[in-house]
Structures are given as structure tokens and as C-alpha cells.
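>>> Starting from these lines, generate the structure:
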Amino acid sequence: MPVVRSRRSGLEEHSPKARKEQLKAKFDDGPEPGVLAFRGGEAVGWCAVEPRQCYPRIERSQVLKAAGTGGLEGAEVWSVSCFVVSPGHRRSGVAGALLEAAVGHAFAHGADIVEGYPVDPSLRPKAGPADLYQGTVKLFGAAGFSTVSTAVPGRAVMRLRR
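Down below sits the predicted model:
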């Protein structure tokens, strides 16, 4: 059973030791909560991907509510929730490789659908790296994802079916 993330308001209720133990449990129980990218033996990127129920904030988000749940009944949906790419390795294909690996990881562990919540920089021209941690519409589109909703300006829900 995957470890469910705490609500943001509950994070301060857990000591650093308790959060460390929860993270360790995520890895011990498998599957891993994401994928890493390496170049020359150095970790240069991370992409978080887990069953959507592990992310209560995503399930409560306006972005997801706007997309609706049509066609998802009984499907195992996994969420690509964030990317971290080292500054010296951005715009070099790392995010695309991470997304490809995240999709493979999700499908290998039973996902029927992989879902992302990317930003559309063309509608948010002032978006910087800190705003793009969920990926871009262009990145997900290039990986074969289809847009399900753009009801929240500058944000999309995109899905890829097995």
C-alpha cells in the first residue's frame, strides 16, 4: 500500500525524524516514488510519479476538479507531480528523459493512465523555473499525452493511456 502524503497543514505536526521514516517506508514498500536521471555518474534530475491517491492535494485541486473523472472509472491513475533538474542540465533533454522513464515506471507497476498537470508558459509568460516544476504542456505533448482540460488558465490536465 503506498504511503499517502500529509496535507500541507499537517506537515508541521510531524518531526523531521517522522518524515524521514515515512520517506524510508515509501522506498521499502515499493514501488519507488519516482525516477532519477544521471549523467556521468551524477544525479542531474528527479521526477516524482506515484498513484494519484498518494497525493491528496492533487485530488482536491481545482485543476483536477475542472478536468472531471469521465472515463477513469476503475482505472489505476498515476500522477507525475514534479520535476527537478539541476540548473546546468536544463534545456538539454533531461526532463523529457525523466518523463519517459516515469511513464515506463508507472505502467510497469500497474498504471492504466499516467496524468500530468503542466504549465502552459505561452499563457504564463512570466513563469520561471520555480513555476515550471510540474513540467510544460509542450513537454507532455511531445511524450504523447493528450490534453483533457485547460479550464484553469495557464494550467492543463494531460493524460496518457497504456
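>>> CA atoms for contacts and neighbours, from now on please.
OK.
>>> All the helices of this protein, residue numbers only.
Here the chain has its helices, by DSSP state H, at 16-29, 56-60, 62-67, 94-108, 137-142.
>>> Adding distance to T150 as columns, could you present the ones you listed in a markdown table?
Below are the helices of the chain laid out as a markdown table (distance: least, C-alpha to C-alpha, whole Å):
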| stretch | distance to T150 |
| --- | --- |
| helix 16-29 | 32 |
| helix 56-60 | 16 |
| helix 62-67 | 8 |
| helix 94-108 | 20 |
| helix 137-142 | 10 |
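>>> Using a markdown table, please lay out those together with distance to E42 and mean neighbour count.
Shown next, in a markdown table, are those (distance: least, C-alpha to C-alpha, whole Å; neighbours: other C-alpha atoms under 10 Å):
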| stretch | distance to E42 | mean neighbour count |
| --- | --- | --- |
| helix 16-29 | 21 | 13 |
| helix 56-60 | 31 | 14 |
| helix 62-67 | 34 | 17 |
| helix 94-108 | 13 | 20 |
| helix 137-142 | 23 | 17 |
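>>> Here is the second sequence; please produce its structure so I can put it next to the first one:
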Amino acid sequence: MTVEVHPATADRFDDVASLLAPKTPGASACWCLSPRLASAELHALGSAGRPARMRELCGEDPPPGLLAYLDGAPVGWCAVGPRAGMGRLTRSRTIQQVDNLPVWSVICFVVKAGYRRRGIAARLLEEAVGFAAGYGAPAIEGYPIDAEGTRVNTTLAFVGTTSLFEKAGFERVAETRATSAGRIRWIMRRDLREAPIAAD
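Just a heads-up that it's a prediction; the model follows:
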């Protein structure tokens, strides 16, 4: 299986939409904006305004995430970017800021049904590390759950698991006060200063 990963640039917005849009047209969906925007802005956009806001983000540098393709079809999404640019995350009372290092954050994974458990998320995380390093990030963080060896509903594990991050060279830094799927979320970090990884 050959997986290609590309930044979610404006010309790939339709592929982003194929992964983030709700299955039922008009239904509410996060569009991976919740960690990035203040609650007031997110509420003001409403369901109808969120796709356009994500399209705008795809036109910025850096783009808001990465897309995984299999045989040319989009099958996975990873939201990643500077933590400082994620308003709601920086003000979070449950996911604390460890220090003043200008880290990048991996905040979400989406893998299309039928393609899960094939290593898509692992490949996206690997590419996210290189993506952040290519922009000069000193470190990259994630906020996954500790599944404790049990199987977790994939919908609720959108933040990733500690084992996924550990396999990518991340280390546990601290427990947070946040949970997902009833599991505690951890701050996990990979330092990029000593052995930077060049982006493809």
C-alpha cells in the first residue's frame, strides 16, 4: 500500500471537505475549527460558515493540515500547526501550556471508514513531524488518549493514542485535565532541535 501525503493547500480544499464535511448535508460539523477559533467566532460562523473559514485557512501559509491519499483518493486528514495560532487551545484550562517554547500541535486525525487500521494515521503523524520541522518548529506536541491496551471507538479517538505517538518518537510530558472517550489525554512532545527532520 502506497500512501502519499500532501499539505492541505487551497487547491486541495475539495479533498479536505470530503473528509471533514458531515455525512448529512446541513448537519453541524466541527470542520477541525474548534481548537483554532474562539468560541464566539465558532458560534458566529455557524454550520454554514465553517466550510468557507476552513477554505480560507487552506489558502494560508502554513496550511492547516495534511492529507493522505491512497491511489489518488483522499483517505486521511491530520490537523497540525503552530499552537500559538490555535486560539482556543492556547486558552484551554484543561490542556495546559508546559512552557514558552513555540511548539506546533497535532490536534486531530480523520481516517475514512474502510481505511482504518492500515497505518494511515501513523504515516500522517510521521509527515506532520517533518512538516513542522520544515517550518522551523523547535518541537511538536500532541494530546492523545492513553487507551491502556483497549480498543477505543475511532470516532472518539480523533486525538490519537499515546501508543501512536510513542511509535513516532514522542515522549509523555504531563497528564492533562482533558479527556476523550473517557480516557485521560496526555501532552506528548517530540523535540526537533537536536535532530531536525527535513520536510519532503
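>>> thinking again about what came up before, ok, which of the helices of the first structure comes nearest A37 of the first structure?
helix 94-108 (6.3 Å; C-alpha to C-alpha).
>>> so that closest one matches what in the second structure?
Aligned using TM-score structural alignment, helix 94-108 of the first structure spans residues 120-134 in the second structure.
>>> count of residues packed around the nearest residue in space to L124 of the second structure that is not next to it in sequence?
Distances taken as C-alpha to C-alpha, 6 or more residues apart in numbering put C78 closest to L124 of the second structure, at 6.2 Å, once the chain neighbours are dropped. Neighbour count for C78 of the second structure, taken as other C-alpha atoms under 10 Å: 28.
>>> Then the one 3 residues further on?
Burial of G81 of the second structure, expressed as a neighbour count using other C-alpha under 10 Å, amounts to 27.
>>> quick one: what's aligned to it in the first structure?
Per TM-score structural alignment, G81 of the second structure is aligned with E50.
>>> In contact with its match, which residues?
E50 of the first structure makes contact with 33-34, 78-80, 106, according to C-alpha atoms under 8 Å, 6 or more residues apart in numbering.
>>> what about it, distance to P129 of the first structure?
Applying C-alpha to C-alpha, to the nearest Å, one obtains 23 Å for the distance of E50 of the first structure from P129 of the first structure.
>>> now swap in R39 of the first structure and tell me
Relative to P129 of the first structure, and taking C-alpha to C-alpha, R39 of the first structure is found at 21 Å.
>>> before we move on, what about V4 of the first structure?
27 Å.
>>> Kindly report the same for S92 of the first structure.
Distance of S92 of the first structure to P129 of the first structure, given as C-alpha to C-alpha: 14 Å.
>>> Of the two, which one has the most company?
Between S92 of the first structure and P129, counting by other C-alpha under 10 Å, P129 is the more crowded of the two (13 against 10).
>>> what do we get in the second structure for the more buried one?
Under the alignment (TM-score structural alignment), P129 of the first structure pairs with T154 in the second structure.
>>> Next, count neighbours for the residue nearest to G76 of the second structure when sequence neighbours are not counted.
With C-alpha to C-alpha, 6+ apart as the criterion, G76 of the second structure has its nearest non-adjacent residue at 4.3 Å, and that residue is V111. Per other C-alpha under 10 Å, the neighbour tally for V111 of the second structure reads 25.
>>> Kindly state which residue of the first structure is aligned to V111 of the second structure.
Under the alignment (TM-score structural alignment), V111 of the second structure maps onto V85 of the first structure.
>>> that older thread, which of the contacts of E50 of the first structure lies closest to L23 of the first structure?
Looking across the contacts of E50 of the first structure and measuring by C-alpha to C-alpha, the closest to L23 of the first structure is P33, at 9.3 Å.
>>> how about that closest one, what's its partner in the second structure?
Match for P33 of the first structure (TM-score structural alignment): P64.
>>> V75 of the second structure and Y69 touch, don't they?
Yes - assessed by C-alpha atoms under 8 Å, V75 of the second structure is found in contact with Y69 at 5.5 Å.
>>> More neighbours: which of the two?
Set V75 of the second structure next to Y69 and count neighbours by other C-alpha under 10 Å: V75 wins out with 24 against 17.
>>> The more buried one and P64 of the second structure, how far apart?
As judged by C-alpha to C-alpha, V75 of the second structure and P64 of the second structure stand 17 Å apart.
>>> At which residues are the strands of the first structure located?
According to DSSP state E, the first structure carries its strands in the segments 34-39, 42-51, 77-85, 113-116, 146-149, 157-161.
>>> quick one: which of those is nearest G68 of the first structure?
Here strand 146-149 is closest among these (C-alpha to C-alpha), at 8.5 Å.
>>> so how far is the closest one from its chain's centroid?
15 Å (C-alpha atoms, centre = their mean, to the nearest Å).
>>> start and end residues in the second structure for it, please.
Residue span in the second structure matched to strand 146-149 of the first structure, by TM-score structural alignment: 171-174.
>>> That stretch: which residues count as buried?
171-172 (16 or more other C-alpha atoms under 10 Å).
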